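Asks: curious how this folds, go ahead:
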Amino acid sequence: MLALFGFLTVGIFLALTLFTRTSVLVGLVLVPIIFAVLAGRGGDLGEFIGDGLLQVAPIAVMMTFAILFFAVMMEAGLFDPLIRRIVGWAKGDPVKIAIGTALVTMCVHLDGDGAATFLITLSAFLPVYRRIGMRPLALTAIVALGAGLMNMLPWGGPTLRAMAALDLTASEVFVPMVVPMIAGGLWVLVASYIIGRMERKRLGTITLDAAAPAVAPAPVAPVAPVSVGSAGDGTDADWTPADASPADEAHADDDHARRDHGVPRWRMAVNVVLTLALVAVLFTHTVPMEVCFIVAFTVAACVNIPKWRDQQQLFRDHGANVVLVTSMVFAAGVFTGVLGNTGMIENMARTLADVIPESFGGVLPVLVAVVSMPLSLVFTPDAFYFGVMPVFAHTAEVMGVDPAMIARGAISGQMTTGFPLSPLTASTFILIGMAKVELGKHQRFTFLWAWGTTLVITVTAVLTGALTF
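Replies: The predicted model follows:
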């Protein structure tokens, strides 16, 4: 019965969000609470919810100060030279911008952290997309594809969990998947090219002055997912560029001209060093992310806005964005806390394993790989890698199949290519929040592209022997 309630909880929540029948926050909180009460666990909801909130609290803290840190950097014009170079290279060509987005995303995600990747890449590219007139939906899709692929790295969360759950090494799980991962990377570039072609067909190639400032005056900071079009089919037909008005463009140029000349060189140098140091520390994972961003923001505030009055203005300008995004994170904590502590997820895992016939043991690794990406929408990484995957691995071992192949199949999509679409990961809300794209539209537009990455990885893994029938 708990498994049924669990599947109903996830299914109804996904249906409500996919078809935008309610806000994500309401769905994350009320749907699991209702089914927990129906399951007779209403008396324990306080403990369950509290546990879930404690689990996501560090993420909420990190997001709060990360938003503020990058808001300071954006207002200081740190990313303006990079953006101008990208626009200058692309010459207004959406195809080049799309491919550049994918390449930068894959490079930034070398540290394996989705939240930092989304904060950095969207801060840099969203003004470019606005300037060109490209849809934010195209940006979230391309960034999701690049980050999802790179989440397969052995220091990424999914691969680490897969190795820990089955007591395997990186040479057993990840090394055989290097060639399939490279093939997946090529697919990401092809997909980005196709999406860029779609945007080029819609917009044409726009002639831009590479020397002109290429970003809008408003700093970019994540906000809650809101509607960006009324077409309802994921095409954002009614979306218009933020800089569509010539008067706004002139204001942007004037604003950035003043800003470029108004920031002392020493301050810009400190900002560059501080940002590079932050990224370096994030790569080493020696200090918790929330601590990194608290310290980095404090230093950035002292350097760029030392007066308390100016700092208060920063909080006023971005406080609403912080609250809207972190509220989503805490709501996700309620969702996972209730599902995990009621036993729903555990029973869902057992049920899922039971429906697979023993005769399927030989093809189980490929089957796991094919369904791994869609399962990111249903299971948290802990639930899948520590609950579902060991059952699959044991079943395969009984049938004479190497359990390591189950792990390889799992990392082909479960919270790798699928994590930027999953409502169970807080970083997804950073991605869609910064671009002001609804979760349902993002999922509908990106799902097949992301699943395509998994299928390319799976086929290549079969051809190279990393997965066998």
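Asks: can we go C-alpha only for contacts and neighbour counts from here?
Replies: Noted.
Asks: residue 79 contacts residue 125, correct?
Replies: No: contact criterion CA atoms under 8 Å: residue 79 and residue 125 do not qualify, at 9.4 Å.
Asks: grab the longest helix from the chain for me.
Replies: helix 308-341 (DSSP state H).
Asks: could you look up the SS state of residue 417?
Replies: coil (DSSP: H, G, I helix; E, B strand; the rest coil).
Asks: number of residues surrounding it?
Replies: For residue 417, the count of nearby residues is 32 (other CA atoms under 10 Å).
Asks: could you do residue 262 as well?
Replies: 10.
Asks: look up how far residue 268 lies from it.
Replies: Here residue 262 is placed at a distance of 10 Å from residue 268 (CA to CA, to the nearest Å).
Asks: how about the helix or strand following the longest helix of the chain: buried residues?
Replies: Sequence-wise, the next helix or strand downstream of helix 308-341 (DSSP states H and E) is helix 344-354. Buried residues in helix 344-354, counting neighbours by 16 or more other CA atoms under 10 Å, are found at 344, 345, 346, 347, 348, 349, 353.
Asks: one more to put side by side:
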Amino acid sequence: MLSILGFAMIATFLLLVLTKRLSVVVAFVFVAVAFALIGGFSAEMGQMMMDGIIKVTPTAVMIVFAILYFGLMIDVGLFDPLIAKILGFVKGDPLKLVLATAIITMLVGLDGDGSSTFMITISALLPLYKRLGMNRLILACVVSLAAGVMNIIPWGGPLVRAAASLHVEVYDLFIPLIPVMIVGLLWTLLVAYILGKKERARLGVIQPEAFMALTEQAATAEVQRGTSKLFWFNLILTLVLMTMLVMEVLPIQILFAVAFAIALFVNFPNPQKQQDMILSHANNFVMICTLVFAAGIFTGIFSGTGMMDAMAGTLVSIIPDWLGSHMAVIVALTSLPLGFVFSPDAYYFGILPILAETAANFGIDPVEIGRAALLGHSTAGYPLSPLVPATFILIGLVGVDFGDHQKFLFKWAYGTTICMTIAAVLFGVITL
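Replies: Down below sits the predicted model:
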């Protein structure tokens, strides 16, 4: 019964959001309350919702200070020189810009944190997409694909979860996946080329006169801001912040809070201007944090009622014996769609051990199941999932509708999983 209720809850939410019958926030709350009442959990649902909110609160705090920090840096022109450099490479060509988007995201994605990858790349590239009149869904898509593949790195989160839940070495999971990751990144570049070529056909390459008008704006800003002492201070502060994030010196929330306070004080010494700066970006973080807290309510009900555990048992029980020897490929190909249903922690600590135990009965090493899971869940597909807060950071910064983003990205993201699965089989990383 709980399993059926859980599947119905997820299906109802996705239907309401994808058909735009309700906004994401309203759907999260209404669906959670409705199914808690249907399941007979009226007495406990308040506590379940609070538990869910508490779990996402650190993420919401990080979002507030991160958006304020990067918003401040955009306001004071920190990224203008980078924009000018990219414009110099792009030369008014949408195809080159989309390819540059993929490469830049891959490099920034080395920090292993999806949220900061989105914030840095979108902050730098969104102005270019706007100036060239390009489709912002393409920006969200290409950044998602590149960041998703890069999230397989050991310090990215999913791989650590898989290693811990299966009690295997990180080394045994990651090293064999390196050539598979390369295939995923090549696929990302191919997608960027396809989408960029379509945009070039739609918009054309901006002529030299118009292109000069665009680059002149960035060049002027670079002269005005790039030579100032505050520019170099802001650049050094940002580099130190990124370094400390990678080194995990302090919790990410604290690092962003401290860095923002320093940047705000130095760039806007006047208290009134400090307040004005915060208010100018309030709409951005209020909307995203509202989504995050609403998602917390939804997942609090989803996990607290036991629906999640019941669904896990059902998924395992429906696998027929004749498919048992192909468990690794099945896990790989289902890992991305299951991202719509299970959060990273729920999948890697709840579902994956059950799948690995089932596969062991068919003579499949648990490490193969771990590698297979990493080909989709919380990697190639995590910017699609409504259960991953970073998704809302992405769509909030780009300014696109969640349902439109999902529909645009899904086929390309699932294509990533398919390509990496084929490569994993060919390279002997998982068995067919």
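Asks: what's the TM between chain one and chain two?
Replies: Between these two chains, after superposing, the TM-score reads 0.97 (TM-score structural alignment, normalised by the length of structure 2); 431 aligned residues with a CA RMSD of 1.6 Å.
Asks: from the buried residues of helix 344-354 of structure 1, which is closest to residue 289 of structure 1?
Replies: Residue 289 of structure 1 lies nearest to residue 345 out of these, by CA to CA, at 27.7 Å.
Asks: which residue in structure 1 aligns with residue 407 of structure 2?
Replies: Here residue 407 of structure 2 is matched to residue 444 in structure 1, going by TM-score structural alignment.
Asks: just the element for that match, please.
Replies: Going by DSSP H and E, residue 444 of structure 1 is part of helix 439-464.
Asks: same deal with residue 162 of structure 2?
Replies: Going by DSSP H and E, residue 162 of structure 2 is part of helix 158-166.
Asks: what's the longest helix of structure 1 aligned against in structure 2?
Replies: Taking TM-score structural alignment, helix 308-341 of structure 1 hits residues 271-304 over in structure 2.
Asks: can you give me how far that stretch is from the chain middle?
Replies: Here the centre of stretch 271-304 of structure 2 is set off from its chain's centre by 17 Å, with CA atoms, centre = their mean, to the nearest Å.
Asks: now stretch 162-169 of structure 2
Replies: 23 Å.
Asks: thinking again about what came up before, right, and the helix or strand after the helix holding residue 162 of structure 2?
Replies: Assigned by DSSP H and E, the successor of helix 158-166 of structure 2 is helix 170-174.
Asks: picking up where we left off before, need the buried residues of helix 344-354 of structure 1 in a markdown table (columns: distance to residue 174 of structure 1).
Replies: Output for the buried residues of helix 344-354 of structure 1, formatted as a markdown table (distance: CA to CA, whole Å):
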| residue | distance to residue 174 of structure 1 |
| --- | --- |
| 344 | 30 |
| 345 | 27 |
| 346 | 26 |
| 347 | 29 |
| 348 | 27 |
| 349 | 24 |
| 353 | 24 |
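Asks: list the residues that contact residue 50 of structure 2.
Replies: For residue 50 of structure 2, the contact set (CA atoms under 8 Å, 6 or more residues apart in numbering) comprises 297, 300.
Asks: against residue 304 of structure 2, how distant is it?
Replies: 11 Å.
Asks: residue 266 of structure 2 now?
Replies: 45 Å.
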